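# with the input below, show me the fold.
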Amino acid sequence: MFVLDYFPTMSIYIKQSKRCLGFQLLAIVFLMIMDETEAVDAGNFKRCDQSAFCQRQRNFKPEISPYVTNIDSLRKIDNSHFALDITNTQNNKAFVLDLFALEDSTLRLKINEAQPIAERYEVPNTIEDVKAQNMIAVPNLKNGSIVFHLGDNTNIQAVISCSPFRLDIYDEKEPVFSVNSRNLMHIEHLRQKPVPKPHEEKTKPEEPENPDEEQAEQGENEEEDKQEEQEPQEEEKEESDPDDQPGMWEETFKTHTDSKPRGPESIGLDTSFVNFAHVYGIPEHADKMALKSTVGSEPYRLYNLDVFEYELDSRAALYGSIPFMIGHNSKRTVGLLWLNAAETWVDVDSTEDNKGVLGTLFGYFAGEEAVPEVNVHWMSESGVIDVYFMLGRNPADVMRQYTKLTGTSYMPPMWATTYHQSRWNYKDEQDVKTVDAGFDEHDIPYDCLWLDIEHTDGKRYFTWDTLKFPDPVQMQNALAAKGRKMVTIIDPHIKVDTNYHIYREAQNKGYFIKNKDGSEFKGWCWPGDSAYLDLTLPEVRDWWASQFVPEVYKGSTLNLFTWNDMNEPSVFNGPEITMHKDIIHGAGWEHRHVHNLYGILLQMSTVKGQLARSQGNERPFVLSRAFYIGTQKYGAIWTGDNTAEWGHLAASVPMLLSIGLCGIAHSGADVGGFFKNPDPEMLSRWYQAAAYQPFFRAHAHIDTSRREPWLYDDKYRDIIRAAIRERYELLPYWYTLFFQAHKSGEPPMRPLWYEFPADVSTFDKDDSHMVGTALLVQPVSKPNTQVTSVYLPGATGWFDVKTYQYYPSPNTVSISTPLDKIAVLQRGGTIVPRKMRVRRCSALMTHDPYTLFVAVSPQGTAVGQLYMDDGHTFGFQNLKYNYKNLLFQNNVLISKSANPDASWDSDAWLERVVFMGVSRPTKIEMTVDGQVHPLEFSYESTTRVLTVRKPGVKMQKDWSIAIQ
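All right, here's what the predicted structure looks like:
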């Protein structure tokens, strides 16, 4: 009956291969029994009160922390690493604290059992090699504290109070972080399972002479037996481990029982962001960007799950888990990384009455009445305490510090940053050909066509349905001849079929995850009965990567790329539609220890396969649904199975902002919504919003109506086409932003406060966003909207990118947003490169000319950058690129190479420069290679727009344009 527990909307799973009749019949029978619901049933996923370790951690509230540090145990491991002993005074369990100083104002705190009876799990291969910095420790025996000073930033101090243990971190003598100030640190030590005491053997009573007495005595004996049965249990309870609580060794959710052979091993820690009222991060949740207080309600949950038609305004777990949090106020930005791959719950207390001692004392001495504080309680099912503190101070600093630890974004090929067309499913080769031709016929650009699970031979990945796709190589080559690519889906579940080469070979090699009894784990997914690769093993990842070469993946070409779906992992008949926690991976760890890593391990392996097939020459592209710390190094993600509703359109902005703040530069949401059918107005508005989001793909459920843009009335088709063309015009700007993300970790899509960190009114704002430093975008997410109220921060003013109307700032303005327009404004003082000759795909635009849009600030200045390379190889790693710094000041526009040693030969030239906010000139001259020549121009006095035509210089050169 476990199916009944986990399939309230089973209809989405009915579309199985016709070869999988048993699974379809089961689904159909289920629908006959149960009414189909419209959205996810939250009861199919755990609440904190249904998770034993979450309950225990939340209920741990001592008046004084039992964890005490021995100041005399302080020892210097090396110049950047000190260690201390910690004892839990309640049970005398010993722990070791390690404090590390890392470069770029970063600290690491690690606490583990001193001598555990078994090794505790630590997340491997996630953190990059980061240089250390010197740290000095100064003990103070009088007050029982130790002060640590960082070598590269003497303004930063870490102070450990010993009894009870507490860590406070200061910057310029102001408190920033406080650890265990709420006394919630709680490490469940590993232990032997308690053995119940055997009952004493009962003696048989003598038989009475009188039968009546026998019956009476029998009743008395029964009562005595009941009392004897109860009494030993009570004694046993009194003598057992006081920490032995329900759910420590086994717990059941619905019909699934989770055995816990290692027993309880959860960890909890409170960390306070002192003098902060706003924190962000810990995706993925369909919620606001600024994290809400969870006092008296559900915590945020981080546990990768397959949640279809997910609810909005929810802290429930979704497809990805990144335990990284950012604190921001008008003075500084800081970051905190909780390194753990197990199920994690996060309580956030941002209520006004939650002030801690540290903040209160600081407020007193600083003469401030109230110092805000956000207290965060981290609770993970297993692992060790491993926390990284990034001291900022501005948003760009934190992103640099965080991506030094976790890796910067991969550099996507140009085509991956464009518009992609997908649905479940394009039916056959003729369907692919018709859709491709439709884009050309209606003059709508696109770069990539996607195929979902129905393209395979019975959901056997790396295969093709030969009736529907008899010549996949020719199909891909036909797209490639136009400059386009194709993506096919390859999921981690492997159909159990000894005639299927992938299953047969993996089984022979012993590469599948095992049940706790050592047998092969099997669960249900799209093919029906499925096995799951043990991707925690390097040899399995290498084997998976070897499957992508065309010699093995028959019917593939170098123009075929990959979509890794269902990699949470999704197991239809498993607990919470995922894998059982007590199944075993090859290194002996249970799945509970590695769960949130599974998706990134699949994506990592797929990327390795794509690199190998081109001998490392071509940049890979792999889309993943599940994600974790460091996913940005491997590819893109999307927000999963959203719904064609206005609320989901609006929710895409805060969801993607949160993901970007956690390092993932390339992310998006299914345009139009995966489930249900959007009306034409909603679909048009969705295209307009998504054109300004990093990953731009339309995708839809198999039961939805077809949505190709030309299937709508001309009015809507033209609006959708215009939105897509806007994306293609902006590709030079987007590509530059992705290069900057690759270098520094800064997200292309970012919240307003990222660019205007001192503007308090932006801290809660997530209905608008920045694209890079220059563009402010406020999508329309409500029907029948003709006017949009837009807040414009900063002091340099803004220009409407379509009308060139100027708006002073800071200001809130009403902008006309009829159906064919959303609010997009360019910030005064910025330069945005575009290509105005839009072709059918980006490959045909590589050498096309550029137009620079220069929005001049009231001070008469503007800055920008332009990055250029071949768009698809790794030549940029060998200085085959051009990166130009653009500067306008003193009425001169200058383009100068940021790296003179880098060079990429291109025929692309400068076709036009549009200046906004300037006076009418009398003469304009260009200087290049020491030669000066005049330029033609026109001027529009009502908008103060100057257009300089055909400078004609190659963009790779250094040059200047002077306005007189």
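
# every contact and neighbour count from this point should use C-alpha atoms.
Fine.

# where's stretch 89-101 relative to the chain centroid, distance-wise?
32 Å (CA atoms, centre = their mean, to the nearest Å).

# go on, stretch 619-629?
10 Å.

# so for this structure, the centremost residue is which one?
Central residue check for the chain by CA atoms, centre = their mean: the C-alpha nearest the mean position is that of Ile659, 4.3 Å away.

# alongside the first, I'd like the structure of this one:
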Amino acid sequence: MNQTLRFTVLLLLCSHVLSWRKEEFRTCHQTPFCNRARSRAPSSSSLAATDVTISDGALTAKLISKSDPQTKPLILTLSVHQNAILRLLIDEDPSLSPPKQRFHVPDVVVPEFPSTKLWLQRISSENGPSSSVYLSEGLSAVLRHDPFELFVRDDSSGDRVLSFNSHGLFDFEQLKQKSEGDDWEERFRSHTDTRPYGPQSISFDVSFYGAQYVYGIPERATSLALKPTRGPNVDESEPYRLFNLDVFEYIHDSPFGLYGSIPFMISHGKTRGSSGFFWLNSAEMQIDVLAPGWDAESGISLPSNRVDTFWMSEAGVVDAFFFVGPQPKDVLRQYTVVTGTPAMPQLFSIAYHQCRWNYRDEEDVEHVDSKFDELDIPYDVLWLDIEHTDGKRYFTWDKVLFPHPEEMQRKLSAKGRHMVTIVDPHIKRDENFHLHKEASQKGYYVKDASGNTFDGWCWPGSSSYPDTLNPEIRSWWAEKFSYQNYVGSTPSLYIWNDMNEPSVFNGPEVTMPRDALHYGGVEHRELHNAYGYYFHMATADGLLKRGEGNDRPFVLTRAVFAGSQRYGAVWTGDNTADWDHLRVSIPMVLTLGLTGMSFSGADVGGFFGNPEPELLVRWYQLGAYYPFFRAHAHHDTKRREPWMFGERNTELIKDAVHVRYALLPYFYTLFREANTTGVPVVRPLWMEFPSDEDTFTNDEAFMVGNSLLVQGIYTERAKHASVYLPGKQSWYDLRTGTVYKGGVTHKLEVTEENIPAFQRAGTILTRKDRFRRSSTQMKNDPFTLVIALNSSQEAEGELYIDDGSSFSFLKGAYIHRRFVFKNGKLISLNLATASASNVRYPSEAVIERIILLGHAPGSKNALIEPSNQKIDIELGPLWVQRARAPAVMTIRKPNVHVAEDWSIQIL
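Below you'll find the predicted structure:
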């Protein structure tokens, strides 16, 4: 193909994917395994469990088809783990010589998890016949033999918690050898899938008892609580699809799958609390949520006191985990025991990021950077998209536009700032490009169905893709991030992985063919949803090796899978500059947090389109509370840096950014909580108020930690907002200190200056009120404590501090304090555990101000111990650097060290 023709084809392909085109993507009706599963009648599988015994400390059994004696038996293994986790594995029997081994997803379950297995000593026989095993205190796992069913039971009440195959919908299509006349090919549009082992799908039902709603299974733009997709009084709709896809300008309300797939669902209800289910399977998945009532078509009766779901996958095995809660945070802890807790980010990465596709050249970078300084707007990271490279060859620089990359980065670093460059998985097929040449010679690319190197089209044109399923290739890829290999990179440069679904412009559904081949003969259909995960993992490992293991990586990824939280951040992809996309960003970010991906955010302002100033300001005001706070825009949009919309809007945007920087100590403490417990930084209201039914479907407001409630403004020219403040305690307006009653919906006036945000009574918030150019320059600044007293005149909160960049905190080099206000006294307590290495984090930082909200008037001074110093209590501004800030009770300059034990008694 000559160059002109190649360029024309590329233009056509690019335009082909630059907007949502429904016909490009398959529906369930066009997906044979989904069609077959949905048409299956209840109890059609007619399976029985036989030969139930204990082997290697786990329950094992054979699953026999009673309706088809020719079907080979399956092997079932049930293991019990600490933290009340139940694992179910169902696979073909290897002793019966299947055509190949089915794919078990590697490197997702953390290495230490198998050691948590409880060694089963016996199986208890029950009526039915059934077998039960101990799960945890008061809970048993029960295997009913005939018909086959598995459920978790509360032994004290006899009530079920979770069940598997209670409707008899389990089906497992076994691999086959092709015989003459077999036609297993599937065709979609112009693409043909050879399917060399025939249909190999799996489907089953899972029921959540005592549940009112289910959540999770990202990624899509839809409500937080998953709406029913089938059943009585439900218009037949698409299942929720899990299939990583590059979807430009996605629809703001659709079950359609986007860039990531995390097959983890969490339920919640007022009476039982929460439970969870995780299916470790990286093939395409479709999931139905069934509405309660009698479904005449399926013949299933669905009670209203539980939620029934139906799971379908194209390939893989059953490797399922059951989490019994009972509280929402318990389920998150159990899930991250299996898949790992979120990585602890560097401090700079949770501050504000400035990005667009693309900053033109070094002069443009310098201008943008200096303009932030001129206008006193802090930021920490400036990003470069694909145009900074030499012809879309990653790890290179355009020598005309970016001739001095190291000097450019050093200038930013001198102000405590960082740079991020993009590195995507498609490698330009150019024999003069050293990366392609080496990958070709080593055979490191994904192969097509014929065993040749796969050739697809993406931004560089003809491209190939490293097979990062292979650990050897991941190590090779990681080496490319060394300073020697990535010429022009410096220690202040970090990485952005985009297009790693993987995106293939001329592939079926804009991705890689399902019959492409990976390491070990694994078909792409089997690992598709995890391809980006392995690529992300390899990139993060590269930054670890680059920094000799003591520099925490920062890698943003677009494609995610279970376990991605261990390697970096994610954003919600190519959204649009409209009010609907602003609104749906909240359930999207909340859902990612519920499934482990706590470090997430949406492109502030919308990637596509040109936001009106009001929308952009509202997006900054909301985005300041995202865990990942980045403005980003398409290259066809008008420039939209914070100063492009007039002086007043610049001030409003600056104020929103300042709020984020003031709250960085609080956010960083929450990231440490996520790192140790799996509990997300931003949370649905029901996670903090699990008995309040008014919170169960509220996805316009959210909690930041346990202390802040934020309500977005999602309509143009809004004058009022209805805000539900849950709980029995009061709430304090974050900006004014005005107190509001809990358990009530308040109709509040809305101004252009801010969105509604409230501090929960009974909490202590940590802030830094001095604004610098970047978070790095705030390191030694003093702290402000905002004490919001409850009706008992009590409050508490925490503060976590470390060096913000290294792994020394794992050796004990950190400060962790709990502040408790009770009986008129504020006490600082040490929460840091003793370190065997005797490593400590030194800090001279002090508490500069203590603000008391809700304290009875009349107190004039306070006594500081152990210094025995008396200090005045006075009226001071709630926010120092804000005009018209209300006056509140303030203890100024107590100057107690943040790392020490002390108390302050109000007199």
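
# TM-score of the superposition?
With the length set by TM-score structural alignment, normalised by the length of structure 2, the two chains reach a TM-score of 0.94; 879 aligned residues with a CA RMSD of 2.2 Å.

# the residue nearest to the centre of structure 1 maps to what in structure 2?
Matched by TM-score structural alignment, Ile659 of structure 1 corresponds to Leu592 in structure 2.

# could you measure from its match over to Gly340 of structure 2?
According to CA to CA, to the nearest Å, Leu592 of structure 2 and Gly340 of structure 2 sit 15 Å apart.

# could you do Ala845 of structure 2 as well?
From Ala845 of structure 2 to Gly340 of structure 2 the distance is 32 Å (CA to CA).

# and Ser791 of structure 2, by the same measure?
38 Å.

# can you check Ile873 of structure 2 too?
Distance from Ile873 of structure 2 to Gly340 of structure 2, by CA to CA: 46 Å.

# what's the answer for Ile90 of structure 2, then?
To Gly340 of structure 2, Ile90 of structure 2 is 23 Å away according to CA to CA.

# which of these two has more neighbours?
It is Gly340, of Ile90 of structure 2 and Gly340, that has more neighbours when counted by other CA atoms under 10 Å, with 26 against 19.

# I'd say the more buried one and Gly563 touch.
Yes. Using CA atoms under 8 Å, Gly340 of structure 2 is in contact with Gly563, at 6.2 Å.

# so what sits against both of these two?
Jointly contacting Gly340 of structure 2 and Gly563 under the rule CA atoms under 8 Å, 6 or more residues apart in numbering are Val109.

# structure 2: which residue goes with Gln740 of structure 1?
Per TM-score structural alignment, Gln740 of structure 1 is aligned with Glu673.

# assumed that match was part of a helix.
Yes. With DSSP: H, G, I helix; E, B strand; the rest coil as the criterion, Glu673 of structure 2 is part of a helix.

# was I right about it contacting Phe667?
No. Using CA under 8 Å, Glu673 of structure 2 is not in contact with Phe667, being 9.7 Å away.

# what about the two, which has more around it?
Phe667 (27 against 19).

# check contacts around the more buried one.
By CA under 8 Å, 6+ apart, the neighbours of Phe667 of structure 2 are 350, 627, 681.

# now do the same for Tyr121 of structure 1: its match in structure 2.
Per TM-score structural alignment, the equivalent position to Tyr121 of structure 1 in structure 2 is Phe103.

# how much space between the residue nearest to that match when sequence neighbours are not counted and Pro255 of structure 2?
Of all residues not flanking Phe103 of structure 2 in the chain, Gly316 sits nearest, at 5.2 Å (CA to CA, 6 or more residues apart in numbering). Distance of Gly316 of structure 2 to Pro255 of structure 2, computed by CA to CA: 23 Å.

# what is the aligned counterpart of Thr785 of structure 1 in structure 2?
Correspondence of Thr785 of structure 1 to structure 2, assessed by TM-score structural alignment: Ala718.

# what about its match, how many residues close to it?
12.

# show me what contacts it?
Shown in contact with Ala718 of structure 2 (CA under 8 Å, 6+ apart): Val750.

# for it, give its distance to Thr650 of structure 2.
Separation of Ala718 of structure 2 from Thr650 of structure 2 (CA to CA): 20 Å.

# the helix or strand hosting Ile160 of structure 1: how far from the chain's middle?
Per DSSP states H and E, Ile160 of structure 1 falls inside strand 156-161. Computed by CA atoms, centre = their mean, the chain-centroid distance of strand 156-161 of structure 1 equals 31 Å.

# for the following helix or strand past that strand, name the packing helices and strands.
Per DSSP H and E, strand 156-161 of structure 1 leads on to strand 166-171 as the next helix or strand towards the C-terminus. Helices and strands touching strand 166-171 of structure 1, by 3 or more CA pairs under 8 Å, 6 or more residues apart in numbering; DSSP states H and E, are strand 156-161, strand 174-179.

# OK, contacts around the nearest residue to the match of Gln740 of structure 1 once chain neighbours are set aside?
Closest residue to Glu673 of structure 2 apart from its sequence neighbours, by CA to CA, 6+ apart: Val679 at 6.8 Å. By CA under 8 Å, 6+ apart, Val679 of structure 2 lies in contact with 329, 332-333, 594, 596, 673.

# so Val679 of structure 2 versus Ile713 of structure 2, what's the distance?
Val679 of structure 2 is 26 Å from Ile713 of structure 2, by CA to CA.

# I'd say Leu479 of structure 1 and Lys485 touch.
Yes. Leu479 of structure 1 lies in contact with Lys485 (CA under 8 Å); the separation is 6.2 Å.

# more neighbours: which of the two?
Comparing Leu479 of structure 1 with Lys485 by neighbour count (other CA under 10 Å), the higher total belongs to Lys485, at 25 against 19.

# per the alignment, name the residue of structure 2 opposite the more buried one.
Aligning on TM-score structural alignment places Lys485 of structure 1 opposite His418 in structure 2.

# kindly report the same for Pro833 of structure 1.
Using TM-score structural alignment, Pro833 of structure 1 lines up with Thr766 in structure 2.

# which SS state does its match fall under?
Judged by three-state DSSP, the three-state class of Thr766 of structure 2 is strand.

# from what I can see it touches Leu670, true?
No. The pair Thr766 of structure 2 / Leu670 is not scored as a contact, 11.2 Å apart, by CA under 8 Å.

# wait, is the match of Ile659 of structure 1 part of a helix?
Yes. Counting by three-state DSSP, one finds Leu592 of structure 2 located in a helix.

# state the distance from it to Arg220 of structure 2.
For Leu592 of structure 2, the distance to Arg220 of structure 2 - CA to CA - is 10 Å.

# how about the strands of the stretch 101-250 of structure 2, start to end?
For the stretch 101-250 of structure 2, the strands defined by DSSP state E, counting those that start in this stretch cover 117-118, 124-126, 130-136, 139-144, 149-154, 160-164, 171-172, 186-188, 191-193, 202-209, 213-216, 240-242.
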